[in-house]
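# build me a structure from this.
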Amino acid sequence: MPGKTADELAIRELTAGFNHLGSRKRNSELAATFVENGVFVARDKRFEGRSAIEACFDPQQLGAPVNIGFGVTGRLGTTVHATTDNLIIVEGDEATQLSFMVVFRQVPREVVSGGLVIATERFEDRLVRTDDGWLFDPRIMTVLQTNAAPDSSLQQVGVVESPLE
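Below is the predicted model of the structure:
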């Protein structure tokens, strides 16, 4: 089915774009991957609307970047994402996606021995087809595992109740 394949590819590209835009601190464009009143849930916090989503990716909101000896590093710009196992179900102009992500993030050595946080995350997404293509609403992130110290700013978040279930 060419339509189904094209929809799934577009959703995968949207997901990859979300990751790249976040890593490059292009918060306005990242927020535009959501419908106007879209919802992003992460770290047990709910951000509703594009302006709130944009603000949640502000480096000051996530913890100020730090210099660990080779330039300013911090939460987003020092992150590599690998999204995998996307399970996409398209039903007309709506879709759901379940995916997993492995995240590698450079941090101060005081946060984690060796200065590298590794986390696994689950994303539960609902998407809608719009005139601008597929967009998220909502996107729910749950950290499954991390080597970050529980008392650090990168602590593991609790399980978030999913509106998709």
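# drop to CA atoms for contacts and neighbour counts, all remaining ones
OK.
# quick one: the nearest residue to Ala42 once chain neighbours are set aside from Met101, how far?
Closest residue in space to Ala42, ignoring its immediate chain neighbours: Met141 at 5.1 Å, by CA to CA, 6 or more residues apart in numbering. From Met141 over to Met101 the distance is 10 Å, taken as CA to CA, to the nearest Å.
# more crowded one of the two?
Shown here are Met141 and Met101; by other CA atoms under 10 Å, Met141 has more neighbours (24 against 19).
# packing partners of the longest helix out of those in the chain?
The residue-count maximum for a helix in the chain (DSSP state H) belongs to helix 2-23. In terms of contacts (3 or more CA pairs under 8 Å, 6 or more residues apart in numbering; DSSP states H and E), helix 2-23 is packed against helix 27-31, strand 79-91, strand 133-146.
# picking up where we left off before, unless I'm mixing things up, the residue nearest to Ala42 is touching Arg122, no?
Yes - with contact defined as CA atoms under 8 Å, Met141 reaches Arg122; the gap is 5.7 Å.
# one more, for comparison:
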Amino acid sequence: MDPTADKLAILELVAAYGDAVNRRDGAAWIGCWAEDAVWCIRDRRIEGSAAILQTWETAMAGYADVHFFSHLGRLSVTEDTASGRVYTQEFLRTTDGDRRTQIGEYDDLFARRGGSWVFTARSFRIRDTV
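I've put the predicted structure just below:
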């Protein structure tokens, strides 16, 4: 495969993920994940796309507004798998009106499935909250 095309496709995946968060589009968001994906967030490990989507929808219900921005900091592609790090900045307003800015990072694993790149594992860490 073409390494440049693979990197572009992964960049597009990261962008599609962020766009889905900002639009609160669960179908588009979970479409970025493999069915057998793993999401590690805080002290939780969620396995499988159905459980991942349910967890995300429950979390998103607590926010009136979410503005999610991300950029890919590192990417290594080998054939049909890749690893990378994505840095995030989120501007959040809860349904109670509380506001905070959250800075975080994902350590990611990607795979080409059915000709498209998807997340197979995402491990999120909060780096700072303001």
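# overlay them and tell me the TM-score.
Once superposed, chain against chain, the TM-score is 0.87 (TM-score structural alignment, normalised by the length of the second structure); 129 aligned residues with a CA RMSD of 2.0 Å.
# quick one, which of the helices and strands packed on helix 2-23 of the first structure is nearest to Ile11 of the first structure?
Nearest to Ile11 of the first structure, of all those, is strand 133-146, at 6.4 Å by CA to CA.
# so where is the closest one in the second structure?
Using TM-score structural alignment, the residues of the second structure aligned to strand 133-146 of the first structure are 116-129.
# neighbouring contacts of that stretch?
When contacts are defined by CA atoms under 8 Å, 6 or more residues apart in numbering, stretch 116-129 of the second structure is touched by residues 9-10, 13, 32-34, 36-42, 100-112.
# cool, stretch 88-97 of the first structure as well?
4, 7-8, 86-87, 98, 123-130.
# what's the closest of those residues to Val72 of the first structure?
Comparing the contacts of stretch 88-97 of the first structure against Val72 of the first structure with CA to CA picks out Phe123 as the nearest, at 28.4 Å.
# which residue in the second structure aligns with the closest one?
In the second structure, Phe123 of the first structure lands on Tyr106 (TM-score structural alignment).
# is it true that that match lies in a strand?
Yes - assessed with DSSP: H, G, I helix; E, B strand; the rest coil, Tyr106 of the second structure lies in a strand.
# surely it meets Tyr87?
Yes - counting by CA under 8 Å, Tyr106 of the second structure touches Tyr87, with 6.4 Å between them.
# which of those two has more neighbours?
Comparing Tyr106 of the second structure with Tyr87 by other CA under 10 Å, the one with more neighbours is Tyr106, at 22 against 19.
# leaving out the residues flanking it, which one is nearest to the more buried one?
Phe124 (4.5 Å).
# quick one: the most centrally placed residue in the second structure and Asp2 of the second structure, what's the gap?
What sits nearest the mean C-alpha location of the second structure, by CA atoms, centre = their mean, is Tyr17, with 5.6 Å. Counting by CA to CA, the separation of Tyr17 of the second structure from Asp2 of the second structure is 23 Å.
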